[in-house]
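A.B. asks: sequence and predicted model, in that order:
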Amino acid sequence: MKTHSKPKKIKWGIIGLGSIASKFATDLLTIEDAELYAVGSRSQEKADEFAKKFGATKAYNSYEAIANDPNIDAVYIATPHALHKENALMCLENGIAVLGEKPFAMNAAEVDEMIAKAQEKNVLLMEALWTYFLPHYQYVLNLLENKTYGNILKIESNFGFARPYNTDARLFNKSMGGGSLLDIGIYPIFTALSTLGVPKNMDASATFFENGTDSTCSMTFDYANNIKAHLKSSLIEVLPTEAIFYCEKATIKINTMFHMPTTVSIIIDGKEDIKDFGYNTIGYNFEAIHFNQLLRKGKKESDIMTFDFSKQLIKTLDTVRSLIDLKY
C-alpha cells in the first residue's frame, strides 16, 4: 500500500524581534507544515531569548546572518518601517522568499525597487497586510463584491488609541517612519482601497507632535456617484476602530479592532445580527498559510495581496503625506 509522506516543513526566519514578531511566531507554531527555524536581532541576548521562547533552531545577532542561511525558505520582516526595503532586498538577493510587514516600504519608489528585485531573482514577495486574509474581512468583501445589500453609499473607518508621547519609542520616531499614518492609518485606507478602489480625489489634514511625526490624520476619499470614504488615524485619541460600510439595503459593520480577528454586524432596519467567526489564534496564521501555499506552488506573487494592490496602497499613502506635508 502506497503511503504519502508529509510535505517537508517550510523553514521560516524572522528579522526584527519586536511585539509583532512575537505574535507572528506564536501563530506560526499552529501551522503544521511550517517551522520557525531562525531568528535575527541586533542583540544576541534578544535573539537567544526569542529563539528559546518559540523553539527556533538558530538565533543570530544580525539580520545579514538570516539572509545568508541557506536552510531558510521564507523570511518574515518585522523591523521598523524605514528598514523594510533594505532587509527585503538583502533576502531577495539570496533567493529567500519575503513576507514583509506593512507598510511594505517608506514610499512608492522603494516598493517598486523591491518588486523589481523579486522579479529579477524570480522569488516570492508579498506585503504582510494580515487583515486581507482574515475570514471576517474576506466575508465582508464577498458581501460587498456580490452587492448582497446593494451598492456602497459611504464608508467610515478609523483606528485610534492614546499613547504617552515618547521620542525613544519607534511609534514616535520620525526617522523610523513613526506617526499615525504609516503605522495605523494604513488600515482605514486599506478598507477603502480594497472595497472601492483608487479614489477620484483625496483630501487630508493632520496634527503633529513636536518632532514632526503626525499625531492624527483625517482623510476623505471621493468616488463616483458622490460616494465618500471618511477615514481617520490617531495616536492621541481613542477611536472606535471600526470599519462601517453603509449600503443601500443594510449597514455592514466590522466591530472594534476591525483590522484583527473580530465580529461583523449586519444592521437592517435597526436590527443587528452579529456574526462570530470563532477565531482561536491571534490571526497571523492566515497570511502565513496563504504564503506557504504560494511557496509550495512555485508562485512569485499573491493573488490576494497583489503587487498592483501594494503599489496602489503605497501611492495613496504618498499622496496623503503630500497633502499633509509630512516628509521623512
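C.D. replies: Nice, I can see it.
A.B. asks: switch to C-alpha atoms for all contacts and neighbour counts from now on
C.D. replies: Fine.
A.B. asks: now do the most centrally placed residue in the chain against residue 99, distance only.
C.D. replies: Among the residues of the chain, residue 129 comes closest to the average C-alpha position under C-alpha atoms, centre = their mean, at 2.2 Å. Relative to residue 99, residue 129 is positioned 10 Å away (criterion: C-alpha to C-alpha, to the nearest Å).
A.B. asks: what are the boundaries of the helices in the stretch 101-250 of the chain?
C.D. replies: 108-121, 135-145, 180, 186-196 (DSSP state H, counting those that start in this stretch).
A.B. asks: OK, contacts around residue 60?
C.D. replies: When contacts are counted by C-alpha atoms under 8 Å, 6 or more residues apart in numbering, residue 60 touches 38, 39, 40, 41, 44, 47, 48, 66.
A.B. asks: same list (those) but as TSV, adding secondary structure and neighbour count.
C.D. replies: Formatted as TSV, these follow (DSSP: H, G, I helix; E, B strand; the rest coil; neighbours: other C-alpha atoms under 10 Å):
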residue	secondary structure	neighbour count
38	strand	25
39	strand	31
40	strand	27
41	coil	24
44	helix	14
47	helix	24
48	helix	19
66	helix	27
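A.B. asks: what comes up buried for stretch 90-98?
C.D. replies: Buried residues in stretch 90-98, counted by 16 or more other C-alpha atoms under 10 Å: 90, 91, 92, 93, 95, 96, 97, 98.
A.B. asks: kindly report the same for stretch 122-139.
C.D. replies: Those would be 122-137, for stretch 122-139 by 16+ other C-alpha under 10 Å.
A.B. asks: so what's the residue count around residue 288?
C.D. replies: 21 (other C-alpha atoms under 10 Å).
A.B. asks: just give the closest residue to it, not the sequence neighbours.
C.D. replies: residue 28 (7.2 Å; C-alpha to C-alpha, 6 or more residues apart in numbering).
A.B. asks: ok, now residue 304?
C.D. replies: Looking at residue 304 with C-alpha to C-alpha, 6+ apart, the closest residue is residue 132, at 7.6 Å.
A.B. asks: next up, a second structure to put side by side with the first:
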Amino acid sequence: MTAESVRWGILATGGIAAAFTADLVDLPDAEVVAVASRREETAKAFAERFGIPRAYGDWEALAQDADVDVVYVATPHSTHRAAAGLCLAAGRNVLCEKAFTLNTREAEELVALSREHGRFLMEAMWMYCNPLVRRLKTLVDDGAIGDVRTVQADFGLAGPFPPSHRLRDPAQGGGALLDLGVYPISFAQLLLGEPSDVAARAVLSDEGVDLQTGALLSWEGGALASVHCSITGGTATIASVTGSQGRIDIPSGFFHPDRFVLHRDGHDPEEFVADPADGPRNSLKHEAREVMRALRAGETESPLVPLDGSLAVMRTLDAIRDRIGVRYPDEDTAPELTPA
C-alpha cells in the first residue's frame, strides 16, 4: 500500500467483477492496477474498459504481482478455493465473492491458508457492510425489539434460466442456494448466529441443482428463521425480524435496503432511511472501504464479516444441501450430518 491508495487486482471479468470495479475506481483511495482472466484477450478488454494498466491471461501472474495489495476474486463458486488459495499462498490479501466456497471443507482450507501466511481474507458479503443493515443489527443487539423470535427472508429470480446457464450447471456450483439463498441465511445468522438445527426441502432440476429451496432454521433459545430462494420466480426479496417486544420490516431488496421500519410495542412506527451520502443502495463501495480500512489497520480479518461467521454460514449451506440431496461433481464427501 502507498500512503495515498490501496492497490487492487481483479480476478475474473464477469458481471459482478465489472460492477465492483466500477464502484472501486470511484474511490479516491483505491487504485485498480491489474486484472486477470483465463483468456488474455478477455483480460485486456476489461483493462481497456476500466483503464487498468496490466492485464494477465492467467491467475498465477496476478497472484505473483507484488504491486497488488489485495485481490478481489469474482470467479464462480466452484473455483473460489483455487483462485483465492493461489493468491493467499503467493502473499496477496483476498476479498472473495460469496458464497465463500462450494463447501465448508474448502472454506476451512482458505481460512487456514490466510492464517498460515498472515494475510487478510474476507468473504464479499456486502450486505454486512451496508450502513443501514449495520444500523438494524445495532438496534436488534441493543434490544429494540426484545428477544428475537423469528426471522423471515427470501430471494428469488424469475428466470427462466436455460440448462446451459451457470445457475443450472452443477460444475459451477449452480442452483438457487449458493447464489441467492446465501443472502437470507447470512441475514438470519447475522442476527442469531449459527442455528442448532436445519430442515429443508427443494425442487431440483434435471441437472441436479436446486431450482427453489425452503429451509427452517432453529436455535436452542427457541428462535426460528424461515428462508426461501428460487431461480424459477421473482420473489419480493423482503425480510422481517420479530422479537418479544416488536419487529423490524425491510422492504424489497433487504440485502441492500434504502429503508426499514421499526415497530415497537406501544410506540408509533419509526422509519430509518439510508443516508444519501452513503451512495446508491446497490453500491459495493462499503465492502471495499471495509477491506481498505482493515488493511491499513493491519488486521487479517474484518469484524464486520468475520471468518468464523463465514464458516458458520457454509456449515448451514452444507446442512441444507445434505437435506435436499445436492452434490457437486468431484466434491469431496462432506462430514456426515444428522438427518432432519
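C.D. replies: Everything's here; your move. Values in this document were obtained by computation on a predicted structure and should not be read as measured data.
A.B. asks: tell me the most buried of the helices of the stretch 101-250 of structure 1?
C.D. replies: helix 180 (a mean of 27; mean count of other C-alpha atoms under 10 Å).
A.B. asks: residue 195 of structure 1 pairs with which position in structure 2?
C.D. replies: Residue correspondence to structure 2 (TM-score structural alignment): residue 195 of structure 1 is matched to residue 191.
A.B. asks: surely that match meets residue 140?
C.D. replies: Yes - assessed by C-alpha atoms under 8 Å, residue 191 of structure 2 is found in contact with residue 140 at 7.5 Å.
A.B. asks: ok, back up a step: how near is the equivalent of the residue nearest to residue 304 of structure 1 over in structure 2 to residue 251 of structure 2?
C.D. replies: Following TM-score structural alignment, the counterpart assigned to residue 132 of structure 1 within structure 2 is residue 128. From residue 128 of structure 2 across to residue 251 of structure 2, the span is 17 Å (C-alpha to C-alpha).
A.B. asks: kindly report the same for residue 295 of structure 2.
C.D. replies: 34 Å.
A.B. asks: who's more crowded, these two?
C.D. replies: residue 295 (20 against 17).
A.B. asks: so what's residue 84 of structure 1 up against?
C.D. replies: Taking C-alpha under 8 Å, 6+ apart as the test, what residue 84 of structure 1 contacts is 77, 78, 100, 101, 104, 105, 106.
A.B. asks: excluding chain neighbours, what is closest to the fifth one?
C.D. replies: Think residue 104 of structure 1. In space, residue 104 of structure 1 is closest to residue 127, 5.6 Å off (C-alpha to C-alpha, 6+ apart).
A.B. asks: hang on, that neighbour packs against residue 97?
C.D. replies: No - counting by C-alpha under 8 Å, residue 127 of structure 1 sits too far from residue 97 to count as a contact (11.4 Å).
A.B. asks: what does residue 259 of structure 1 align to in structure 2?
C.D. replies: Per TM-score structural alignment, residue 259 of structure 1 is aligned with residue 255.
A.B. asks: roughly how far apart are that match and residue 174 of structure 2?
C.D. replies: Taking C-alpha to C-alpha, one finds residue 255 of structure 2 at 21 Å from residue 174 of structure 2.
A.B. asks: same deal with residue 54 of structure 2?
C.D. replies: Distance from residue 54 of structure 2 to residue 174 of structure 2, by C-alpha to C-alpha: 31 Å.
A.B. asks: please apply the same query to residue 137 of structure 2.
C.D. replies: 30 Å.
A.B. asks: one more: residue 4 of structure 2?
C.D. replies: Distance from residue 4 of structure 2 to residue 174 of structure 2, by C-alpha to C-alpha: 40 Å.
A.B. asks: okay, now residue 225 of structure 1: neighbour count?
C.D. replies: 7.
A.B. asks: who are the contact partners of the alignment partner in structure 1 of residue 159 of structure 2?
C.D. replies: If you follow residue 159 of structure 2 across to structure 1 using TM-score structural alignment, you land on residue 163. With contacts defined as C-alpha under 8 Å, 6+ apart, the neighbours of residue 163 of structure 1 are 235, 236.
A.B. asks: same thing with residue 53 of structure 2?
C.D. replies: 33, 34, 47.
A.B. asks: tell me which residue of structure 1 lines up with it.
C.D. replies: By TM-score structural alignment, residue 53 of structure 2 lines up with residue 57.
A.B. asks: over to residue 21 of structure 2?
C.D. replies: Using TM-score structural alignment, residue 21 of structure 2 sits opposite residue 25 in structure 1.
A.B. asks: equivalent analysis for residue 243 of structure 2, please.
C.D. replies: So residue 243 of structure 2 corresponds to residue 247, using TM-score structural alignment.
A.B. asks: okay, that match and residue 164 of structure 1: tell me how far apart.
C.D. replies: 38 Å.
A.B. asks: show me the contacts of residue 84 of structure 1 that map onto strands.
C.D. replies: 77, 100, 101 (DSSP state E).
A.B. asks: highest neighbour count among those?
C.D. replies: residue 77 (30 neighbours).
A.B. asks: quick one: map that residue onto structure 2.
C.D. replies: Using TM-score structural alignment, residue 77 of structure 1 pairs with residue 73 in structure 2.
A.B. asks: separation between its match and residue 9 of structure 2?
C.D. replies: With C-alpha to C-alpha as the criterion, residue 73 of structure 2 and residue 9 of structure 2 are 9 Å apart.
A.B. asks: what do you get for residue 264 of structure 2?
C.D. replies: 46 Å.
A.B. asks: again with residue 216 of structure 2
C.D. replies: From residue 216 of structure 2 to residue 9 of structure 2 the distance is 39 Å (C-alpha to C-alpha).
A.B. asks: who's more crowded, these two?
C.D. replies: Taking neighbours as other C-alpha under 10 Å, residue 216 of structure 2 and residue 9 compare with residue 9 leading, 28 against 18.
A.B. asks: what sits against the more buried one?
C.D. replies: 32, 33, 34, 35, 36, 62, 68, 69, 70, 71, 72.
A.B. asks: what's the mean distance for the longest helix along structure 2 versus structure 1?
C.D. replies: For structure 2, the longest helix by residue count, based on DSSP state H, is helix 307-324. Average distance, helix 307-324 of structure 2 versus aligned residues of structure 1 after superposition (mean C-alpha distance after the TM-score superposition for structure 1): 0.8 Å.
A.B. asks: so that helix corresponds to what in structure 1?
C.D. replies: Going by TM-score structural alignment, helix 307-324 of structure 2 sits over residues 307-324 in structure 1.
A.B. asks: counterpart of residue 229 of structure 2 in structure 1?
C.D. replies: So, by TM-score structural alignment, residue 229 of structure 2 is matched to residue 233.
A.B. asks: for that match, the count of nearby residues, please.
C.D. replies: 32.
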